[in-house]
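[1] build me a structure from this.
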Amino acid sequence: MDATTKIVTIPRRRAGREAAQAPPVDAALRRRLSPAQREEEIVREAVRFFAEFGFEGQTRELAKRLGITQPLLYRYFPTKDALVERVYQEVFLRRWNPFWEDTVRDARRPLRDRLVAFYGDYADVILTYEWIRLFMFAGLKGLDFNTRYLELLRERIFAPIVEQLRLELGRPPLRERPVSSLEIEAIWSLHASIFYLGVRKFIYNMPTGNVLDIVTMKVNLFLDGAPAVIGR
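    Predicted coordinates:
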């Protein structure tokens, strides 16, 4: 599955609510949108809408926010499921940066530096109002967003981190011994702690400190403890 980078600025929770209250653009202006522009506008607003209300939000309300009719919305996305899938592609896959995988594997740099670089950049992408809330709502709704995205993480990030850790600790390479469940759990202890910064901010509405400082601290805790578990 190919993914391209798309780093965008996402409004915080307050900004999301303000967007919900914004009056629709004049209909005459909307008639001048090309099909590609209108589709992009629908997707952009759908991302904001579902991040605010969850995937139980109704397409007729989304159409109202867009200032268009529901039949017109369905001309671009025949079903709500099709629109939801496009939201997944837009938020989770288009913002995936393939360079992250190269960063983790670049053995010319110390592993500690690589993990700080990766998680610092990754945090900039995922610690947003829309990314965090959509991921949480998808899990609550039982959508397969989470499963697909976590499989992507496991394959392209978690396994390479385990591989690099084994190299640093003098353990057998993956070609000789597959990744163990405990090794994946060890990576989760780091990854989930960074994701939780977004939960604190956009779900619990609690402040967080300097993200890069926190990422550096968590990477140091992880690497300093890894020899006691993965190094066995």
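
[2] for the rest of this, base every contact and every neighbour count on C-alpha atoms.
    Will do.

[3] beyond the top helix by length along the chain, next helix or strand please.
    When the chain is parsed with DSSP state H, its longest helix is helix 181-202. Scanning forward in sequence from helix 181-202 by DSSP states H and E, the next helix or strand is helix 211-229.

[4] rewinding a little: which strands or helices does the longest helix of the chain pack on?
    In terms of contacts (3 or more C-alpha pairs under 8 Å, 6 or more residues apart in numbering; DSSP states H and E), helix 181-202 is packed against helix 111-126, helix 129-141, helix 159-169, helix 211-229.

[5] does the spatially closest residue to E52 that is not a sequence neighbour lie in a helix or a strand, and which?
    In this structure, E52 finds its nearest non-sequential neighbour in G16, 7.0 Å apart by C-alpha to C-alpha, 6 or more residues apart in numbering. According to DSSP H and E, G16 maps onto helix 13-21.

[6] looking at the protein, which residue reaches furthest from the middle?
    No residue in the chain has its C-alpha farther from the mean C-alpha position than A28, which lies at 35.5 Å (C-alpha atoms, centre = their mean).

[7] which helices and strands sit right next to whatever helix or strand it lives in?
    A28 is part of helix 27-31, with elements assigned from DSSP H and E. Helix 27-31 sits against no helix or strand, with contacts defined as 3+ C-alpha pairs under 8 Å, 6+ apart.

[8] sequence B follows; please return its structure for comparison with A:
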Amino acid sequence: MKSTTRKVATPKRSPTRAAKSTRGASTMPGETAARPVTRRARTAPLDAREGAPGIDEPKGAANSVRGRQAAQSTRRRLPRTERQGLVLAKAAEYFAEHGLSAQTRAIAEACGVSQRLLYSLFPSKAALIEEVYNREIAGIFKAIWFVKLKDRSVPLEQRLIDFYRDYYESLLTRRWLRLFLFSSLAGLRMAPTYTDAIVTHALEIVVTEAAHDAGRDVPSKIDELTEIGWTLHGAISHLAIRRRIYSNDNSLPPEEVIALNVRAFLVAVPSLLPMPEAAG
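    Here you go, the predicted model:
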């Protein structure tokens, strides 16, 4: 008797159900279907200045939230006057290298602060420049120089040499000269203000002491007096410009050049100043 194998018909799945069951599935037999990927919402980019190291932040502080918070706390604790001093120093350095015509945004960036913070420290660019003048131009002059120039217990030649050597080294620096020249090119009043307030007084003392030492009268006209003083003062100023701006190197040390100019001035004084009027 023949055995018969009965075929069991496999029920067909509807195309719709098959599509639903296999939609999105691309696994091989025996694999577990991967979880659907959930995209994280993109956060808005941080402001370029948020958390960026500033004039009073430690390096690397912006690399973490805690670092940013610590830096912000440090910034809040920094006294206003100290922060102003830091900004002024950086602003003066920037002005000396790039001139005084820069926009406040570039100045703030050079100082490592936001434009908003810059304006909170200085209400305007003009106010910032005025403070730079007070600190970096006029503020470097030493009032004690006036006193020492008048001290007749010291020979005049030595007084003048000491004064101009100190003036050359302490005040006529590269940065000071560049600020002074850039301010004039920008049409600002830094140079005239400094000359009227400080240099003219120094020239009066120099010529008055030279006249006394030579037994001569002081010129009655202030313009004549100051021009005589400029023959020495201008020579020292131009020496600094040649050495520190023009990079005109010379084997002769500046202190020796200063001494030469002082001696030449004192030799010329008797021929430049009037003789005392005869009494009666």
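
[9] let me see the TM-score of these two.
    Superposed pair, TM-score by TM-score structural alignment, normalised by the length of structure 1: 0.81. Supporting alignment: 207 aligned residues with a C-alpha RMSD of 2.1 Å.

[10] one step back: next structured bit after the helix holding A28 of structure 1?
    With DSSP H and E, the next secondary element past helix 27-31 of structure 1 is helix 35-53.

[11] which residues touch that following helix?
    16-17, 19-20, 30, 56-57, 62, 66, 73, 76, 83, 86-87, 90-91, 129-131, 133-134, 137 (C-alpha atoms under 8 Å, 6 or more residues apart in numbering).

[12] which among the residues you listed count as buried?
    16, 20, 30, 62, 66, 73, 76, 83, 86-87, 90-91, 129-131, 133-134, 137 (16 or more other C-alpha atoms under 10 Å).

[13] returning to what we had before: so which of the helices and strands packed on helix 181-202 of structure 1 gets nearest F202 of structure 1?
    helix 129-141 (5.7 Å; C-alpha to C-alpha).

[14] tally of neighbours for the aligned residue in structure 1 for S114 of structure 2?
    With TM-score structural alignment as the criterion, the equivalent of S114 of structure 2 in structure 1 is T69. Using other C-alpha atoms under 10 Å, T69 of structure 1 has 15 other residues around it.

[15] for T69 of structure 1, what are its contacts?
    Here T69 of structure 1 is in contact with R60, A63 (C-alpha under 8 Å, 6+ apart).

[16] any idea how far it lies from Y76 of structure 1?
    12 Å (C-alpha to C-alpha, to the nearest Å).

[17] where do the contact lists of these two overlap?
    With C-alpha under 8 Å, 6+ apart, T69 of structure 1 and Y76 have no common neighbours.

[18] list the buried residues for stretch 263-270 of structure 2?
    Buried-residue list, stretch 263-270 of structure 2, by 16+ other C-alpha under 10 Å: F265, L266, V269, P270.

[19] go on, stretch 135-145 of structure 1?
    F135, M136, F137, A138, F145.

[20] stretch 62-80 of structure 2 now?
    For stretch 62-80 of structure 2, the neighbour count (16+ other C-alpha under 10 Å) marks A62, G67, R68, A70, A71, Q72, R75 as buried.

[21] same check on stretch 141-161 of structure 1?
    Result for stretch 141-161 of structure 1 [16+ other C-alpha under 10 Å]: buried residues F145, N146, R154, R156, I157, F158, A159, P160, I161.

[22] enumerate every residue touching the aligned partner of the fifth one in structure 2.
    Matched by TM-score structural alignment, I157 of structure 1 corresponds to A202 in structure 2. Contact partners of A202 of structure 2, counting by C-alpha under 8 Å, 6+ apart, are F146.

[23] and D213 of structure 2, by the same measure?
    Shown in contact with D213 of structure 2 (C-alpha under 8 Å, 6+ apart): L156.

[24] so what does it match up with in structure 1?
    So, by TM-score structural alignment, D213 of structure 2 is matched to E168.

[25] what does E255 of structure 2 give?
    Using TM-score structural alignment, E255 of structure 2 pairs with L212 in structure 1.

[26] show me how far stretch 157-167 of structure 1 is from its chain's centre.
    21 Å (C-alpha atoms, centre = their mean, to the nearest Å).

[27] do stretch 185-198 of structure 2 as well
    Relative to the mean C-alpha coordinate of its chain, stretch 185-198 of structure 2 is positioned 19 Å out (C-alpha atoms, centre = their mean).

[28] and the aligned partner of A92 of structure 2 in structure 1, how many residues sit next to it?
    Structural alignment (TM-score structural alignment) places A92 of structure 2 against V47 in structure 1. V47 of structure 1 sits with 21 neighbouring residues when counted by other C-alpha under 10 Å.

[29] how close does V47 of structure 1 sit to R86 of structure 1?
    V47 of structure 1 is 9 Å from R86 of structure 1, by C-alpha to C-alpha.

[30] and the residue nearest to R171 of structure 1 when sequence neighbours are not counted, helix, strand or coil?
    The shortest distance from R171 of structure 1 to any non-neighbouring residue, by C-alpha to C-alpha, 6+ apart, is to G231 (6.9 Å). Here G231 of structure 1 is recorded as coil under DSSP: H, G, I helix; E, B strand; the rest coil.

[31] from V179 of structure 1, how far off is G231 of structure 1?
    Using C-alpha to C-alpha, one gets 13 Å for the distance from G231 of structure 1 to V179 of structure 1.
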